[in-house]
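*Asks:* Have a look; sequence and predicted model below, questions after that.
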Amino acid sequence: MTGLVPVLTGVGVAYITWLLWRWGGDWLESRRLATKRRDKKERCRLALEKLQRRVEASDLTEAKCHEILQLSLSELVKKLQTSQLTATDTLHAYQRQALEVHKKTNCLIEPILEAEALAQACDAGQRPGPLCGVPVSLKDCYGLKGYDCTIGLARWIDRPFDEDCDIVQVLKKQGAVPFVKTNIPQTMYSVETTNPIFGPTVNPHDTTRSVGGSSGGEGALIAGGGSILGFGSDIGGSLRIPATMCGVCTLKPVSQRLSDRGCHPILSGQKAVPVSYGPLARDVDSLAIAMKALTVDSTLYEVATALPPVPFRSEVYEDKKRLRIGFFLNNGVFRAVPCMERAVLEARDALESAGHQLVMYDIGTLGEETFDLWTRHMGADGGKELMREMKNDAVDVAMGMVKTLSHLNAYLKWVLYFIIRMIKEYKMKVCILHLRCSSVHEYMNLVAETERTQIRVMKEWRSLGLDAVICPAFGFPALLFGSIVEAISAASYTAMYNALNFTAGSVPVTTVTEEDLRKMTDYGTPDPSHSIAKKNMPGSVGLPVNVQVATLPWREEVCLRVMKDLQEALTQQSA
């Protein structure tokens, strides 16, 4: 027995030594990452200050700047192509405005230094194309040669891309001038745009409120007039949620309409509910111009050889035939607040006045089915990739619950999940994200279930003769900053079309009124998520309210047409 004492002592000492070595290594790594975060933030701050000085030294007058900023994208393109404006002046105008919006919202990460040379080349006639001289902003997930794509993570600092991603290559070939990169949530896996490197981005309409996520920097910049055309990504509403919070337009194409090659992946290998990449702008026509420029000729398909060649069909977008459009107000997961429901009804009336047929669409349990599928796909690996990405890094408060759930024992996750299901408390149904599939067989069954649901819904739409469906763009307008992560089930309206891989867009319809707030008295259920929404609605009068438009996959032109008809009908009503 006495002989075991030295052995046990040795094992204990070895184990303690190993723990100290591991903890010490993690501590040193966390300090190294903290230094990288601090240095990166400072470099970007200095780059923006340098741009500010250069813009202030520009001979662009305030009157000229104002003239440029007031133009729509179609008007700007025409003036650039007829040499009524120079690309350089246009760039300087948007750089100036972008910096002003950044001061208010913290929407920028860094300027793209090559923008000046690209604009000068446009003025010299060396870069012809449908977007010649148009400044474009990019979410910080688009790979750009010589630039980091941190997605809010210190481990990706000082790891610049070797080449531009496919979309940026095509944009440049079509004459566009990428000029700034915009802020994102840490890992892009949040509906609140904030990260430990660059901090939070707030709403230009009310700086106490959220811009949503994950393309929140783009939403804020475009809503503030600092960009005429931006590009983001969407895996659960990341284009449509910021568009809704900020009152701008966006399109989430079917996943393979535009290339994802060269963009920073998150949840790499998760392809059953794929990321979509798409544009944001102030009006629908600008989205159509962007999609046409990216897909109308062979440029994209020469770069992205794996994509099916599906050029933009202008004749479908410009068609005037009557469409049959469904609508619904409640998806069965989260009841949208009164202003969001009112927006759908106003959109219904406006589209009817434009000559379309609107019919009530009973979605049954589809909202719950698709939200369940979406959350299971997002957490199929039990959160392992997210934890690997954030290891030893500072974790933003918006990612705190994700980290906690990912570290829970699998059995505790299952217990928590079933308790949540029993009490029907959807706020925490996000726990499903981190349950993980227990085997490859289980994951294959999940993929098969998703495909069956997609096929069933497509057949249902065709049997009902639906060309499109309109519904709430989200559960509520912009909440106070930090609140949205507590009501994640409101994202079930957008996640539905990611799970189905349908085309979907978001378009402004109205603003919050005093009457909407009075109707909040009768709003709510025992679900605490509704309490969060109810608590945040006071003070929201005047905030933008969007409607979501969805179509079958590969029907981007139809989706844009419905959005444009809606926008034009609303404009005529307000004239």
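*Replies:* Right, received. Where do you want to start? Numbers count the residues shown, from 1 in each chain.
*Asks:* switch to C-alpha atoms for all contacts and neighbour counts from now on
*Replies:* Noted.
*Asks:* my read is residue 557 is in a strand, agree?
*Replies:* No - using DSSP: H, G, I helix; E, B strand; the rest coil, the assignment for residue 557 is helix, not a strand.
*Asks:* doesn't residue 312 make contact with it?
*Replies:* Yes - with contact defined as C-alpha atoms under 8 Å, residue 557 and residue 312 form a contacting pair (7.3 Å).
*Asks:* Spatially central residue in this protein, please.
*Replies:* Closest residue to the average C-alpha location of the chain: residue 238 at 2.1 Å, with C-alpha atoms, centre = their mean.
*Asks:* Wait, a strand at residue 180?
*Replies:* Yes - with three-state DSSP as the criterion, residue 180 is located in a strand.
*Asks:* thinking again about what came up before, and the residue nearest to the centre of the chain, how far from residue 384?
*Replies:* 21 Å (C-alpha to C-alpha, to the nearest Å).
*Asks:* same check, this time on residue 446
*Replies:* 18 Å.
*Asks:* just residue 201 next, same as before
*Replies:* From residue 201 across to residue 384, the span is 27 Å (C-alpha to C-alpha).
*Asks:* Which one's more surrounded, the two?
*Replies:* residue 201 (33 against 17; other C-alpha atoms under 10 Å).
*Asks:* How are the helices of the stretch 351-500 of the chain distributed by residue range?
*Replies:* For the stretch 351-500 of the chain, the helices defined by DSSP state H, counting those that start in this stretch occupy 366-378, 384-390, 400-407, 410-423, 440-464, 492-499.
*Asks:* Show me what the helix or strand harbouring residue 340 is packed up against.
*Replies:* Element membership of residue 340 [criterion: DSSP states H and E] is helix 338-353. The contact analysis (3 or more C-alpha pairs under 8 Å, 6 or more residues apart in numbering; DSSP states H and E) places helix 338-353 against strand 357-360, strand 468-472, strand 503-511, helix 514-519, strand 544-551, helix 556-574.
*Asks:* And here is the other one:
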Amino acid sequence: MIVYCNYVSTSFAYAIIFEMPELPRRRRILDYPEDDLLLLSAIEAAELIRREEITSESLIQAYILRITHINRFLNAVVIQNFDDAIEEGRQVDSYIQHIDKDSDEYKSLPHKKPFLGVPFTLKDSMSVEGLVCTVGIPSRRNTVAEEDAEVVQRMRHAGAIVLAVTNVPEAIMWCESANTIYGRTNNPYNIRRTCGGSSGGEGALIAGAGSVIGLGSDVGGSIRIPAAFNGVFGLKPTSGIVSLKGSFPVVEGEDYTSLMWCIGPLCRYAKDLKPMLQVLAGDKAESLLHLHNPVNFRNIRIFYMEEINSLFVEPLHEDVRRALRKAVSYFEKKYDITSYRLDLPLVHDALSYWYSSISDSTAPPFTQYDVNCYLEVVKWIFGKSDHTLPAIISGLMCYLPHGAFDQQILESHRDQLRREIIDLLGSDGILLFPSWATVAPYHNQLILTSGNLAYTGLWNALTLPAIQIPMGVNSNGLPLAVQIISAPNMDRLLIAAASDLEEGFGGWTPTRSL
């Protein structure tokens, strides 16, 4: 079992260690996105394109201008597809201009091509034909994808247009997005803070209104952590619903780790979650998820748990606790229902469950990219390594011995907890839970506080769907969040909860220059 050393006991110590190095940098917050096109949801934009009230080209150009403006502060976009996107947008506009508006083909567009003409972005771990896909690894800096990942194909078939690729940690195995190829990505609400990872570039770009919808992947919180730190929506769907084909790292076979990996949407508006999941899930959206079934929250049972008590996890910050309680209170008051507070003993070993699960002997290690991690440690000490320290450490973790007896006990407890939660939630229950112990930390602070991964990694270890929902900002202007979990295939409850809380608390909060 890996031991996460918690050397820091107070927020004052954090300020000294991590805030002081950032003081020379201005506490910059991105300016408000003034162009109204940037404030449309993806579904709204597609409808306006179909009705010829806006053009796809103008929408794409607006996002290109926004990216050009904000990326010098964020460093979120690492691969541009601007020229091809503009050309595809023009083709969409010509198609709409000439199609018979009374035809069945036109009338079927909202169903068959719900994102026609709308740009989307994705993290640098999914293949896009003709574009470089590095996964943040130096040896892949010139690796050009020969075909689209299946999720990219599905988005294209739905009419969406690839606009850009966003930054990730090296080998997408860390919760801060930085690598030696493209550097580090910043948080749009305060560039001194981290945007999270591994879908950190995606979360930062969407929050900064440089994209409206995007694709992330998640094995321990890689969608939900950036969504929480950047104040957007992020959904980890039910395991096995969305294809991993063409994404990295390559997960082969049906080991437990392959069940933990998920691809899902990040977006600014809750109304885009359902159509995105429908596109990504394909036929499974109805056969397994039944996304069209209505959700009546008066019949939904609400459970919540406030904190993980562990030596390796920070105490829950009061801002996070208040956000969780506000969400619980909102449902209680709006629907005149009673929520149930839980303290499940097995939950407090969340970090052990995640690590024992991700350390499956058939899991894809960092070393699949032909990196000698022992040699890289020595080179890093002397400043000669091309790799980041977190990536090297994650690679070394693959070599750590695991006691078979301890592993069996952890897996037994993990599976017992999974059964308990599924039985508890059933088809009409949701569990509210913190997304992280604090708001977005300072850069590099995660080196000492990565144990907070327990809040998101637990649900990967239990292979349960989970969503991160923005809950406004705190007194320092940093995003607040709440995480909600359901039983498998009950993703529609999570999407309904996201829409409800967006109505109650405003959802995404646009950045404003101070």
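*Replies:* Thanks, I have the structure now. Model, not experiment: these values are computed from the prediction.
*Asks:* Just the residues contacting stretch 547-556 of the first structure, thanks.
*Replies:* 240, 244, 251, 253-254, 257, 340, 343-344, 347, 458, 467-474, 497, 501-509, 558-559, 562-563 (C-alpha atoms under 8 Å, 6 or more residues apart in numbering).
*Asks:* Buried among those? Make that a PyMOL selection.
*Replies:* Command for PyMOL that selects the buried part of the contacts of stretch 547-556 of the first structure, burial taken from 16 or more other C-alpha atoms under 10 Å:
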select buried, resi 240+244+251+253+254+257+340+343+344+347+458+467+468+469+470+471+472+473+474+497+501+502+503+504+505+506+507+508+509+558+559+562+563
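*Asks:* give me the stretch of the second structure that the helix holding residue 340 of the first structure matches.
*Replies:* Mapped onto the second structure using TM-score structural alignment, helix 338-353 of the first structure covers residues 318-333.
*Asks:* buried ones in the matching stretch?
*Replies:* Buried residues in stretch 318-333 of the second structure (16+ other C-alpha under 10 Å): 319-321, 323-328, 330-331.
*Asks:* for stretch 351-360 of the first structure, same thing?
*Replies:* In stretch 351-360 of the first structure, counting by 16+ other C-alpha under 10 Å, buried: 351-352, 354, 356-358.
*Asks:* Then stretch 473-491 of the second structure?
*Replies:* Under the neighbour-count criterion of 16+ other C-alpha under 10 Å, stretch 473-491 of the second structure has 473, 478-491 buried.
*Asks:* Please apply the same query to stretch 22-37 of the first structure.
*Replies:* 29-30, 33-34, 36-37.
*Asks:* same question, stretch 356-368 of the second structure
*Replies:* Neighbour counts over stretch 356-368 of the second structure (16+ other C-alpha under 10 Å) mark 356-360, 363-367 as buried.
*Asks:* hmm, who's touching that stretch?
*Replies:* Stretch 356-368 of the second structure is contacted from outside by 1, 171, 249-251, 255-258, 260, 373, 391-392, 394-395, 398, 407, 410-411, 461, using C-alpha under 8 Å, 6+ apart.
*Asks:* Tell me what angle the helix holding residue 340 of the first structure forms with helix 556-574.
*Replies:* 100 degrees (axes from the mean of the first three to the mean of the last three C-alpha atoms, to 10 degrees).
*Asks:* Mean per-residue distance, helix 338-353 of the first structure versus the second structure.
*Replies:* In the superposition against the second structure, helix 338-353 of the first structure averages 1.0 Å from its aligned positions (mean C-alpha distance after the TM-score superposition for the first structure).
*Asks:* same question, stretch 216-223 of the first structure
*Replies:* Taken over the aligned residues, the distance from stretch 216-223 of the first structure to the second structure averages 0.5 Å (mean C-alpha distance after the TM-score superposition for the first structure).
*Asks:* so that stretch matches what in the second structure?
*Replies:* The aligned range for stretch 216-223 of the first structure is 200-207, by TM-score structural alignment.
*Asks:* who's in contact with the matching stretch?
*Replies:* Residues from elsewhere that reach stretch 200-207 of the second structure, judged by C-alpha under 8 Å, 6+ apart: 67, 74-77, 121-123, 166-168, 175-177, 185-188, 195, 211-216, 222-223, 226-227, 230-232, 266-268, 508, 510-511.
*Asks:* Rebuild the buried residues of stretch 351-360 of the first structure as JSON lines, extending it with distance to residue 118 of the first structure.
*Replies:* Converted to JSON lines, those look like this (distance: C-alpha to C-alpha, whole Å):
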{"residue": "351", "distance to residue 118 of the first structure": "41"}
{"residue": "352", "distance to residue 118 of the first structure": "45"}
{"residue": "354", "distance to residue 118 of the first structure": "42"}
{"residue": "356", "distance to residue 118 of the first structure": "44"}
{"residue": "357", "distance to residue 118 of the first structure": "47"}
{"residue": "358", "distance to residue 118 of the first structure": "46"}
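*Asks:* now, the most widely separated pair of those residues?
*Replies:* Within these, two members stand farthest from each other by C-alpha to C-alpha: 354 and 358, at 10.8 Å.
*Asks:* Residue 469 of the second structure maps to what in the first structure?
*Replies:* Under the alignment (TM-score structural alignment), residue 469 of the second structure pairs with residue 507 in the first structure.
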